[in-house]
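Asks: take a look and give me a structure for this.
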Amino acid sequence: MTFIHPGEILRQRLKEKNMNLSEAAKVAGTTKATLSRLISGKQALSASLAVKISILCNSDPLSLLASQNVYDLAILKEEEKTSVGEK
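Replies: As a prediction, the model looks like this:
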């Protein structure tokens, strides 16, 4: 099963809307750098950012936060498997 980082959801929605990062940042009330870090998976989604990008993603903030939690848990499980396999 594949788990999707919320940044990937945002990337897909921006592509569908033909919207660049500068435009998206203006709509969301955040910076281009913040959105870039989120899209690249280098930043986790916070509650405040979920509220800001929800309109861009055509989703509610709670669903976006849930996707971040599912993603984080999947990463932890993979790390546990790797560390158990190394012992």
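Asks: from here on, contacts and neighbour counts on C-alpha atoms
Replies: Fine.
Asks: list the buried residues of the lengthiest helix in the chain.
Replies: Taking DSSP state H as the criterion, the chain has its longest helix at helix 61-86. Neighbour-count burial for helix 61-86 flags Pro61, Leu64, Leu65, Ser67, Gln68, Asn69, Tyr71, Ala74 (criterion: 16 or more other C-alpha atoms under 10 Å).
Asks: would you do the same for the sequence below? I want to compare the two.
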Amino acid sequence: MSMQIEAETVADVTKRLRRAEGQIRGVIAMLESGRDCSEIVTQLAAVSRALDRAGFKVIAGGLQQCLESDDAAERTANVAQMEKLFLSLA
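Replies: Got it, this is the predicted structure:
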């Protein structure tokens, strides 16, 4: 069982991950420059949320594909797989 990520979702998730990549570089710079602990933790929380949103976007696309399947057994298996992936992010 394999589901491909739609091009629109790939573009959106890639944009989100590139933004998170920039945030991570910013956090590293903050650490290296000795910034305040609370500022660093605030930025780390923002990066974590950005990564979670990227994962949820991928899962949402997968769920949509699951619902479009004509085969009931395949649909059930795909939904179970998406649920497991969702819970891994929660």
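Asks: let me see the TM-score of these two.
Replies: The TM-score (TM-score structural alignment, normalised by the length of structure 1) is 0.39; 45 aligned residues with a C-alpha RMSD of 3.0 Å.
Asks: could you identify the most distant pair in the buried residues of helix 61-86 of structure 1?
Replies: The span of the buried residues of helix 61-86 of structure 1, defined through C-alpha to C-alpha, is set by Pro61 and Ala74 at 20.1 Å.
Asks: centroid residue for structure 2?
Replies: Centroid-nearest residue in structure 2: Gly55, 1.8 Å away (criterion: C-alpha atoms, centre = their mean).
Asks: give the contact list for the nearest residue to it once chain neighbours are set aside.
Replies: Nearest non-adjacent residue to Gly55 of structure 2, counting by C-alpha to C-alpha, 6 or more residues apart in numbering: Leu89, 7.2 Å away. Counting by C-alpha atoms under 8 Å, 6 or more residues apart in numbering, Leu89 of structure 2 touches Asp52, Gly55, Phe56.
Asks: name the element the last one belongs to?
Replies: What that stands for is Phe56 of structure 2. Assigning secondary structure by DSSP states H and E places Phe56 of structure 2 in helix 37-68.
Asks: after that helix comes which helix or strand?
Replies: helix 72-89.
Asks: so which bits of that next one are buried?
Replies: So, applying 16+ other C-alpha under 10 Å, buried residues of helix 72-89 of structure 2: Arg75, Asn78, Val79, Gln81, Met82, Phe86.
Asks: and the angle from that helix to helix 37-68?
Replies: Between the axes of helix 72-89 of structure 2 and helix 37-68, defined by axes from the mean of the first three to the mean of the last three C-alpha atoms, to 10 degrees, the angle is 180 degrees.
Asks: distance between helix 72-89 of structure 2 and the chain's centre?
Replies: Chain-centre distance of helix 72-89 of structure 2: 16 Å, with C-alpha atoms, centre = their mean, to the nearest Å.
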